[in-house]
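Student: Here you go, sequence then predicted model.
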Amino acid sequence: METNPRDYGERCRFDAFCKTVLKHEAIDYIREMKRRANREMFLERLPQAAMDKLWSADDYPSDSYVFSYCGYSLPIRSQQVSDAFAGLPEQEQSILILRLVLDLTDSEIGKALDLSRSAVQRRRTKALNVLRTKLTARKGG
């Protein structure tokens, strides 16, 4: 078998083309690695303030105590707060749930519970004071 000089020339041109493509791919790879090195940082090198922003807490329904009124629920995570809330009368619980969950005014809560606005305001204030007293007594003692 004889090699045709024309085939040899085509083979040389193809080899040169392949080498050029590989050379430029290597250059692109090196550029990409330099770009990444400039933009990315190891976690060990991050300052503590940046590390604090990276965490997230899982939120499970079983981690909170749920109080509900008329299908509206108020989840409370702290056991101390939930114990204090459970110690309130049911009507005061419902007033606080309607106020905190639905953000209703005292007049709207009064219409829902068939109470006057002033009675709702008085019971809400009393309930919040009782909660405050129970929670500060537990912290202090």
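Tutor: Yep, that arrived.

Student: For the rest of this, base every contact and every neighbour count on C-alpha atoms.
Tutor: Will do.

Student: middle-most residue in this structure, spatially?
Tutor: Closest to where the C-alpha atoms of the chain average out (Cα atoms, centre = their mean) is residue 56, at 6.4 Å.

Student: That one and residue 98: what is the separation?
Tutor: Remark: distance between residue 56 and residue 98 (Cα to Cα, to the nearest Å) = 30 Å.

Student: And residue 82, by the same measure?
Tutor: Distance from residue 82 to residue 98, counting by Cα to Cα: 16 Å.

Student: was I right about residue 131 contacting residue 85?
Tutor: Yes: the criterion here is Cα atoms under 8 Å, and residue 131 meets it with residue 85 at 6.8 Å.

Student: quick one on the thing from earlier: let's verify the residue nearest to the centre of the chain: helix, strand, or coil?
Tutor: Here residue 56 is coil, with the state taken from DSSP: H, G, I helix; E, B strand; the rest coil.

Student: rewinding a little: which of residue 82 and residue 98 has more neighbours?
Tutor: Of the pair residue 82 and residue 98, residue 98 is the one with more neighbours under other Cα atoms under 10 Å, namely 23 against 17.

Student: Structure two is appended below for comparative analysis:
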Amino acid sequence: MEQSSSRYEQTIRHQFDRICKMALKGEKVDYIRHMGYRQKNEVMLSELPEKELNQLSIMDEYKVENHYFQVLGYDIEVKDALIAEALQSLTEKKRNVILLSYFMEMSDADIAREMNLVRSTIHEHRKRSLEMLKQIMEGSTDEKKM
């Protein structure tokens, strides 16, 4: 009797062992299938091109942080504080030329018409203004480094 009981226990152990092996084999197949799906359909964020990555995020913008300039009836918004500060240091004519040229994307001829000036004068104002802005901004970035 003891022998049949130990034989029965051994059979039960073998059956349990077989069921565990079948379950693990099924899990392995499911895992391999799932990993194939992920490899085919998922992309790591670090592998995304920058253009697509930028589409996934939103940056809050608060109007309080921006600077506004009134130029010939246009309200021009400048988001960068350093640029706005540099623009403030220019004369009104030079600032208006820069704002209309770069922020409103107007040509020299259009600006000249709006400001009742000659196109070559606008060109000179823009050229000198850019040189002045460069000096001002380089000076302020040097101060920040110290």
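Tutor: Received the coordinates, thanks. As the structure is a prediction and not an experimental result, all values here were calculated from the model.

Student: Nearest spatial neighbour of the aligned residue in structure 1 for residue 75 of structure 2, chain-adjacent residues omitted?
Tutor: Mapped onto structure 1 by TM-score structural alignment, residue 75 of structure 2 lines up with residue 73. Residue nearest to residue 73 of structure 1 in three dimensions, not counting chain neighbours: residue 67, with 5.5 Å by Cα to Cα, 6 or more residues apart in numbering.

Student: need the contact list for the one you found.
Tutor: Applying Cα atoms under 8 Å, 6 or more residues apart in numbering to residue 67 of structure 1 gives the contacts 73-76, 97.

Student: Which of these fall in strands?
Tutor: Per DSSP state E, strands hold the following members of the contacts of residue 67 of structure 1: 73-76.

Student: Name the nearest of those residues relative to residue 121 of structure 1.
Tutor: Closest to residue 121 of structure 1 out of these is residue 74 (19.5 Å), distances taken as Cα to Cα.

Student: show me the residues around that closest one that make contact.
Tutor: 66-68, 97, 100-101.

Student: try it again with 10 Å
Tutor: Contacts for residue 74 of structure 1 (Cα atoms under 10 Å, 6 or more residues apart in numbering) come out as 64-68, 93-94, 96-98, 100-102.

Student: Count residues in the vicinity of the nearest residue to residue 78 of structure 2 once chain neighbours are set aside, would you?
Tutor: Distances taken as Cα to Cα, 6+ apart place residue 67 nearest to residue 78 of structure 2, at 5.1 Å, with adjacent residues excluded. By other Cα under 10 Å, 15 other residues sit near residue 67 of structure 2.

Student: swap in residue 128 of structure 1?
Tutor: 15.

Student: In structure 2, what sits opposite it in the alignment?
Tutor: Checking TM-score structural alignment: residue 128 of structure 1 goes with residue 130.

Student: Remind me which helix or strand its match belongs to.
Tutor: In this structure, residue 130 of structure 2 sits in helix 119-145 according to DSSP states H and E.

Student: elements contacting that helix?
Tutor: The contact analysis (3 or more Cα pairs under 10 Å, 6 or more residues apart in numbering; DSSP states H and E) places helix 119-145 of structure 2 against helix 81-88, helix 92-98, helix 108-115.

Student: next SSE after the helix or strand harbouring residue 36 of structure 2?
Tutor: In this structure, residue 36 of structure 2 sits in helix 2-41 according to DSSP H and E. Next helix or strand after helix 2-41 of structure 2 toward the C-terminus (DSSP H and E): helix 50-55.

Student: list the buried ones in that following helix?
Tutor: By neighbour count with 16 or more other Cα atoms under 10 Å, helix 50-55 of structure 2 contains no buried residues.
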